[in-house]
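# The following block contains a protein sequence and its predicted model.
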Amino acid sequence: MTPEAKLRGLIRAASDQMRADDNTKGYLSYLEQLTWLLFLKQYEALEEDRAAIAAIDGTDYLQVVTGRYRWSEWARSELTGDALIEFVTQDLLPTLRKLEGSRRAERLATLFQSVTVVMKSGHTLREVINLVDQIDFHALSDAHTMSVVYESLLAQATDAGWSGEFYTPRPIVDAMVDVVQPKLGQTVYDPCAGSCGFLVSVNERLYPQALTTADSELLKSRTYFAQESGALAHFVGTVNLLLHGIDDPQAIRRNTLEEDVRSIDPGDQRDLIFTNPPFGGEENPQVQRNFPARSDSTELLFLQHCMAKLAPGGTCAIVVPDGVLFRTDQAFLSVRRRLLNEFSVEGIIRLPSGVFTNAPGARTNLMFFRRTGAPTKSIRFYLVRPPHGRPGFSKSLPLTRDLLTPAVEWIRDGVETAHGWESTYEEIAAAGYDLNTRPRLQTEAGVQADPLDVVEHLRRQVGVVQETAARWSESLDRLDNFEAGNRVQLKNFIIERGDRAAGDPAERLVGVSNSGGLAEFRGAAASDRSRYRRIEVGDFVYNPMRINVGSLAYCRSATEEGWVSPEYVVFSIAEDAPFSADYLLFFLTSQAGRDEINRHVRGGVRARLYYAGLENVEVPVPTDSTQWDAFLESMAVLREVTRKAAGASSASDLASLLFAGA
């Protein structure tokens, strides 16, 4: 039996013992207890190794944990039952919390501030200690064996919400680090660090580069930075870093999203960011105010945080769900536009479902971008598929590192592969900054793409519809949340827009349909087009004579920008408006909105609503804006997916492949 297999067996046996205790039957309870016991056992072995190395070098090593508080002293004593519980709670832990005299000692003292003993039986605790004591960390040839085994335990957590917050499969972690290729001297940061698997993986690359004492000190205290909101996750992550020789990890327990990204000091920006933020959650309106693009979707807030924390020239590798790539509501669209225009998005690896065992249905992506201050030129995409004959990935058939090797080589080095393709900035911008691109039907050499890649793309589209419909249905189940309170006049929350052309506009002319929406103007343009109005992303535009029947549109993407009739009204909503753009559009095109508009139109034969009349229109303020926004975002996604499906481009592409040469 290998040392790793033996270690795994002992940890499982200790876990089984802890489940027998009345107070530690739950996974979270016994994992915390087991974590600090394993830590103290391994930390003594770590200190013994350091003392031996110091003796060889002719120097002294000052141990942090000494005397009867060393593992070998108290854990191998005759203490058991109530006496053992009393020693640990009244003597050992209070002493560890007061350690001082060195950076390492103070870090341990901070770590143990939150540690408690919840086990009810001192006899069960004694059995667990005896099992842990059988582990000989000196015999483990791989310095990272403990990390590998520990993370395998985390992956088996039955509470998906907990494990999903900070466990990322090792093959994905290593692949992301392989793409970025960190170098000694760069600062490394994870804003939702969990077990600090990313930082440990980076340390594996950087440790061999540390050839001097100064290099070692740099790694131990000034390279790794982490934030984590969960108490247990923060403890686990700090332990993991300490056990990997990072004596003074800058790991802070806090809710990362409470930091205002518009006021981040340049000194707090980092060269490299690796992270797998929680997604699918929601944040309250107070937290959303810390971001330029407000949203209750945690994945979008974390992406904005990473964009702000990245130092000039730095690189971010982040896991994002499919929705980040294509959702059309204003917050998602504006973040993607800024990402593509101010950063260089280098590559996106599209993962199939099943790679995250705690969320088997989730479809996720690995995104890599650099802070350049210049627009993206092109993006390399890679679609990961399971080996032939396998329907997908699961806990019993996990994703392996070798399946990610072609993706890493394509994104990092440009090594061509059958499942990789490239899209230019112009192509993506023309599609409304939609990053949900599909595999090319043909490569430049004329070789057809694998039909299964196109099938996978269609599956992702179907998954989006299902997910969005579920959110919509969930929202509608709580109709009481869709209330509107006080009414406010628009004059306080809108801004007139639409600069005049002052010449013959070179760009396209745009029209507004009576059913809403923007399209290229097909009629006869005026001979003098110098007074045409400019419409850009984020603008509303309406026909003053037809707004009461629905001739009102909202410009969502660059592909809709252009010039509209000089008679049209163009405006945008202010940043402090108590409603979103989607909400205002929804209200003004509803029957209630049309009735309100009719109260302010002017003119006898042909009634019109000029901008002055629009300012007097009253809009009810949503009582729960979060619920309204979620509902309207779902409508927008469904509308967009339906529009794409109506074009049947993917289906026709698939037919071209399947019937080629028939």
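That came through, no problem. Computed from a predicted model, the values in this text were never measured in an experiment.
# From here on, just use CA atoms for contacts and neighbour counts.
Fine.
# what's the offset of the helix or strand that contains R534 from the middle of its chain?
Assigned by DSSP states H and E, R534 belongs to strand 533-535. Centre-to-centre, strand 533-535 and its host chain are 35 Å apart (CA atoms, centre = their mean, to the nearest Å).
# Sort out which residues of that strand are buried, please.
Buried residues in strand 533-535, counted by 16 or more other CA atoms under 10 Å: R533, R534, I535.
# now do the same end-to-end measure for stretch 347-355.
From its first residue to its last, stretch 347-355 covers 19 Å (CA to CA, to the nearest Å).
# Then stretch 259-268?
Start-to-end span of stretch 259-268 (CA to CA) is 12 Å.
# Stretch 573-582 now?
Start to finish, the residues bounding stretch 573-582 are 11 Å apart (CA to CA).
# What of stretch 621-630?
Chord length of stretch 621-630, first to last residue, is 16 Å (CA to CA).
# elements contacting the helix or strand following the strand holding R534?
Going down the chain from strand 533-535, the next helix or strand is strand 540-542, by DSSP H and E. The contact analysis (3 or more CA pairs under 8 Å, 6 or more residues apart in numbering; DSSP states H and E) places strand 540-542 against strand 552-554, strand 569-573.
# which one of the ones you listed is the most hemmed in?
When you average the neighbours per residue for each of the helices and strands packed on strand 540-542 (mean count of other CA atoms under 10 Å), strand 552-554 leads with a mean of 25.
# and after that one, which helix or strand comes next?
Next element after strand 552-554 (DSSP H and E): strand 562-564.
# What's the local residue count around T213?
The number of residues packed near T213 is 9, by other CA atoms under 10 Å.
# Included below, for side-by-side comparison, is a second structure:
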Amino acid sequence: MITGELKSQIDRVWDAFWSGGISNPLEVIEQITYLLFIRRLDDLQTLQERKANRTGKPIEDPIFQPGEADLRWSRFKDFEPGVMHQVIGEGVFPFLRRLGGDGSTYSEHMKDARFTIPTPALLSRVVDMLDDVPMHDRDTNGDLYEYMLSKIASAGQNGQFRTPRHIIQLMVAMTAPQPSDEICDPACGTAGFLVAASEYVRGEHPTVMTDDRQRQHYHRSMFHGYDFDSTMLRIGSMNMLLHGVEQPDIRYRDSLSEGATGEEGVYSLILANPPFAGSLDYESTSKDLQRVVKTKKTELLFLALFLRLLKPGGRAAVIVPDGVLFGSSTAHKALRRALVEDQKLDAVVKLPSGVFRPYAGVSTAILLFTKTNSGGTDNVWFYDVQADGFSLDDKRIPTEMNDLPDVLARWWERGGGELHRGRTEQSFCVPKSDIVAQAYDLSLNRYKETVHDEVEHQAPLEMIADLEKLEVEIARGLAELKAMLS
């Protein structure tokens, strides 16, 4: 994570946005995203110019035309604040809106760009801050953007867009993305899952940067994210870019709507924390999904969508509310039965209810499953997470208690020693037959056994005898006290 002067500078700029009248943290990041994008375009043009100078050939498809030199970051960053504000408002942003494309998906998300930085002084401070960030340093600029995104959460009202980073990293590590994977998040928000997956692949499989075929796949066809919030798409795209993924497939899509679920069996890994607080109209919901599960509840519809999008052999790690595990409606039962009987349900990791505080106290779990279309569930692994490294109140202060490393260690042992753990322990395996006998209830407490300490109680007649003895002693004591006072 970034520290020191750069972190302090971001904090000061953030405060300046707020005092300048921009109180929505998403709008702050959106404005910074536009500026980062225009700086990236200038860097790309500079690379093209250097190549042209070396080869003696003219630039093919230049991003900036000869009359647009003042729109380049390297030029306007040195302008007097008032002039810079005018150039960016009247020149740069109209340029972004009409940009046909620099060969990436990012330009598509800039077509409705609006310039809302209110004063030249604030704009100058923001440009100075961003100019100090080395765009070629993936770690630095990625951490900078992650730090800004964390401020969405700390601002409160938009915290639902942020799944805690350590929970994301756990889910990514449990699914262990491979260089050949096609990874999708159908409700991607700021693309936290996709970013974490890209970092994991880079770290565990360095060949994605050295093998040409793998590198092309990594930059252009490995990562897919969908959302129906254009602000989220812009922020998510820039998050991916700043973490070193050149052209991810980040697109506008209402994943549950009719006409949006044409894809089937195309992804090998789904990582997601879909919205699960609402219900949709039957008329606007995909008929394909309703054939899988007849419901209006978004959490069930998204699960049905994940099963549809995965290719056979594809795997998923997704966050669901506890109600999915034990809900008694026909739709709840049908979906759980499908996961156990038709697919391969691998694990249920119960999270403590404070994980999403201060924004929500809802109890959740991570479901891990593999699409087989032919069953395969033998034993389902359960883990009861008691602590995630942070206090479970609204403050979420770091603590020493953290089960997540143990979750990961035991997850990889679930085919060995975990099979022999008793159900009184923090993790254990449950045979499929037991789950079927419980009508496919997947709540951990249904299977966890509690050991009660044996306590010996005194017989009632003995207790009465003891009380009578005490009463005699009290009466004797009172008589002695009276004798002393008389």
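Yep, it's here. These figures come from a predicted structure and were not determined experimentally.
# re the thing from before, which part of structure 2 lines up with the strand holding R534 of structure 1?
Using TM-score structural alignment, strand 533-535 of structure 1 lines up with nothing in structure 2.
# hey, where'd the strands end up in the stretch 301-450 of structure 1?
For the stretch 301-450 of structure 1, the strands defined by DSSP state E, counting those that start in this stretch cover 310-321, 343-350, 364-371, 378-383, 420-424.
# Format those as JSON lines; extra columns: mean neighbour count.
Below are the strands of the stretch 301-450 of structure 1 laid out as JSON lines (neighbours: other CA atoms under 10 Å):
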{"stretch": "strand 310-321", "mean neighbour count": "22"}
{"stretch": "strand 343-350", "mean neighbour count": "23"}
{"stretch": "strand 364-371", "mean neighbour count": "22"}
{"stretch": "strand 378-383", "mean neighbour count": "22"}
{"stretch": "strand 420-424", "mean neighbour count": "19"}
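# These: which one's closest to K395 of structure 1?
Set against K395 of structure 1 and scored by CA to CA, the strands of the stretch 301-450 of structure 1 come closest in strand 364-371, at 16.5 Å.
# tilt between the closest one and strand 343-350?
Inter-element angle recorded for strand 364-371 of structure 1 and strand 343-350: 160 degrees (by axes from the mean of the first three to the mean of the last three CA atoms, to 10 degrees).
# after superposition, how close is strand 364-371 of structure 1 to structure 2?
Following the fit onto structure 2, the mean deviation recorded for strand 364-371 of structure 1 is 0.6 Å by mean CA distance after the TM-score superposition for structure 1.
# just checking, what packs against that strand?
Where contact means 3+ CA pairs under 8 Å, 6+ apart, strand 364-371 of structure 1 is packed against strand 310-321, strand 343-350.
# Grab the longest helix from structure 1 for me.
Criterion DSSP state H: the longest helix present in structure 1 is helix 27-57.
# so how far does it sit from its counterpart in structure 2?
Superposed on structure 2, helix 27-57 of structure 1 shows a mean distance of 6.0 Å to its aligned residues (mean CA distance after the TM-score superposition for structure 1).
# how distant is that helix from the center of its chain?
32 Å.
# For it, name the packing helices and strands.
Judged by 3+ CA pairs under 8 Å, 6+ apart, helix 27-57 of structure 1 is in contact with helix 3-19, helix 71-74, helix 122-133, helix 231-242.
# Relative to G161 of structure 1, which of the ones you listed is closest?
When the helices and strands packed on helix 27-57 of structure 1 are compared by CA to CA, helix 231-242 sits nearest G161 of structure 1, at 12.2 Å.
# Show me what the helix or strand following the closest one is packed against.
Where DSSP H and E defines the elements, the next helix or strand beyond helix 231-242 of structure 1 is strand 250-253. Here strand 250-253 of structure 1 touches strand 224-228, helix 231-242, going by 3+ CA pairs under 8 Å, 6+ apart.
# The ones you listed: which one's closest to D413 of structure 1?
D413 of structure 1 lies closest to strand 224-228 among those, at 26.3 Å (CA to CA).
# Mean per-residue distance, that closest one versus structure 2.
Comparing strand 224-228 of structure 1 with its match in structure 2 after superposition yields a mean distance of 0.8 Å (mean CA distance after the TM-score superposition for structure 1).
# likewise stretch 334-345 of structure 1?
Superposed on structure 2, stretch 334-345 of structure 1 shows a mean distance of 1.0 Å to its aligned residues (mean CA distance after the TM-score superposition for structure 1).
# Now do that stretch: everything it contacts.
If you take CA atoms under 8 Å, 6 or more residues apart in numbering as the criterion, stretch 334-345 of structure 1 is touched by 293, 300, 304, 307, 325, 367-379, 425, 433.
# Please apply the same query to stretch 99-118 of structure 2.
Surrounding stretch 99-118 of structure 2, the residues in contact under the criterion CA under 8 Å, 6+ apart are 17, 20-22, 31, 34, 41, 63, 88-89, 93, 96-98, 123, 230, 233-234, 237-238, 246-250.
# I'd like to know which of these are buried.
Among these, those buried by neighbour count (16+ other CA under 10 Å) are 17, 22, 31, 34, 41, 63, 88-89, 93, 96-97, 123, 230, 233-234, 237-238, 246-250.
# where's V335 of structure 1 relative to I535 of structure 1, distance?
20 Å.
# So which residues of the stretch 151-300 of structure 2 form helices?
In the stretch 151-300 of structure 2, the segments counted as helices under DSSP state H, counting those that start in this stretch are 165-175, 192-204, 207-210, 212-220, 230-242, 287-292, 298-309.
# Now do the fifth one: which elements does it pack against?
Taking 3+ CA pairs under 8 Å, 6+ apart as contact, the helices and strands that helix 230-242 of structure 2 lies on are helix 25-55, helix 138-155, helix 192-204, strand 249-252.
# need the ones you listed in a markdown table with distance to M171 of structure 2, can you?
Formatted as a markdown table, those follow (distance: least, CA to CA, whole Å):
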| stretch | distance to M171 of structure 2 |
| --- | --- |
| helix 25-55 | 26 |
| helix 138-155 | 18 |
| helix 192-204 | 9 |
| strand 249-252 | 21 |
